[in-house]
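Undergrad: requesting a structural model of the entry that follows:
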Amino acid sequence: MGIRITLSAMRSVVALLTTLLVCSACGPAQGASGSSVVRSAVAGANAPGADVPETLAAATAAAQANIDRFTAGDFAGVWEHMEDSVREGITQKDFVTFYDTCKKTGAPISVRGMRLQPQDEAIVLMKVSGVERSRIMVYEGGVWNMQATEGFASHLGEPVADIIAKEEAAGLCSR
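TA: You can find the predicted model right below:
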């Protein structure tokens, strides 16, 4: 009888340890409260069939990843993670030309989530040099993409040389 109890107790301990080992390998879920880890699901956010959660944490992580691309000067990567209407309204080549001509990179930008909105939108706040500005992230095709600013969206469909000339005339080119 003592051997049966010991064998049964050992089986229980092995089952418990196996469960703990499996659970610890999983880690927290993407977007789980308290997690500061940005998972790679955001890095390939425009991949067809991507399974990115429709949460504020996922929208914030996608925004931070896109802003990090901008800060690094990866404007082609930024274009890939803009909303569909941007990618339909300006070619990647023209987008890169515009950003190479008019935008300054380098300063770190932090992003924090503000709130989820109806109709697949999230508001995030971007902070650079102590100044915060809001941006909208849109959930389309199972991924979070950045919405163009109102000013930039108004130029979509125009030749890139015209966009640059207007931005320069308005004093908005920072290079």
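Undergrad: hey, let's count contacts and neighbours off CA atoms from now on
TA: Will do.
Undergrad: apart from its chain neighbours, what residue comes closest to the spatially most central residue of the chain?
TA: Residue closest to the mean C-alpha point of the chain, counted by CA atoms, centre = their mean, is Ala62 at 0.8 Å. Nearest residue to Ala62, sequence neighbours excluded (CA to CA, 6 or more residues apart in numbering): Val42, at 5.4 Å.
Undergrad: for the one you found, give me its contacts.
TA: Taking CA atoms under 8 Å, 6 or more residues apart in numbering, we find Val42 in contact with 52, 58, 61-62, 65, 143.
Undergrad: one more, please, to line up against the first structure:
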Amino acid sequence: MTHNHPIRRLGALALIATATLAVSSACTGDDEAPAGNPAQAAAGGPEAKNIEGAKQAAQTVFDRFAGGDFAGAWDMYTAAGKQAISKDDYVKLNQACSRKGLAIQLTSARMEGADRAVVIAKQLVAAQSYTMVYEGDAWKLEPAKEGLALYKQGAAKAIAAQKKAGTCANQ
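TA: Next up is the predicted model:
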């Protein structure tokens, strides 16, 4: 029996997406960057505390992740996410087990209270929900419970666990 069965690979993709992050924003067609974008927050201003701000931040996380900028994606995690795994371990884990280069597209989003948004993102045919939390004047990705549990193992054990489960894309 092979571990490269297409269904297993889709399951691995979904697990990797859940354990990693990524969120997306809708295109506006405007030539100017909308208020509340991540660049504005980096310039010292707060991001817009609305669904558009959450979507833009989510897309930025997804773009960083899909492009292989795992350190940049980790930078957009909540404080709890950053406490669960160091930036170095997060980068090692994702360099070893994540697929790079596959675009992650935001398909829908909704607010859940004043400081939380739920976004749905799709990579290939797998869709996953993600939670964005407004923390410190910016939208941050809140890792799923499964991701936090994986991260708390550290890079070496998390890589081994993903390889054992057949969810490490680069095995």
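Undergrad: what about the second structure, which of the contacts of Val42 of the first structure hold up?
TA: Among the contacts of Val42 of the first structure, the contacts conserved in the second structure (both residues aligned by TM-score structural alignment, their matches' CA atoms under 8 Å) are 52, 58, 61-62.
Undergrad: so what touches stretch 78-87 of the second structure?
TA: Contacts of stretch 78-87 of the second structure (CA under 8 Å, 6+ apart): 71, 74-75, 133, 135, 140-143, 148, 151-152, 154.
Undergrad: turn these into a markdown table, columns for secondary structure, distance to Lys92 of the second structure and neighbour count.
TA: Putting those into a markdown table (DSSP: H, G, I helix; E, B strand; the rest coil; distance: CA to CA, whole Å; neighbours: other CA atoms under 10 Å) gives the following:
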| residue | secondary structure | distance to Lys92 of the second structure | neighbour count |
| --- | --- | --- | --- |
| Ala71 | helix | 10 | 18 |
| Trp74 | helix | 12 | 24 |
| Asp75 | helix | 15 | 15 |
| Val133 | strand | 25 | 21 |
| Glu135 | strand | 26 | 15 |
| Lys140 | strand | 21 | 26 |
| Leu141 | strand | 19 | 32 |
| Glu142 | strand | 20 | 24 |
| Pro143 | coil | 17 | 24 |
| Leu148 | helix | 16 | 19 |
| Tyr151 | helix | 11 | 25 |
| Lys152 | coil | 14 | 16 |
| Gly154 | coil | 10 | 18 |
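Undergrad: hang on, the earlier thing: tell me which residue of the second structure matches up with the residue nearest to Ala62 of the first structure.
TA: The alignment partner of Val42 of the first structure in the second structure, by TM-score structural alignment, is Asn37.
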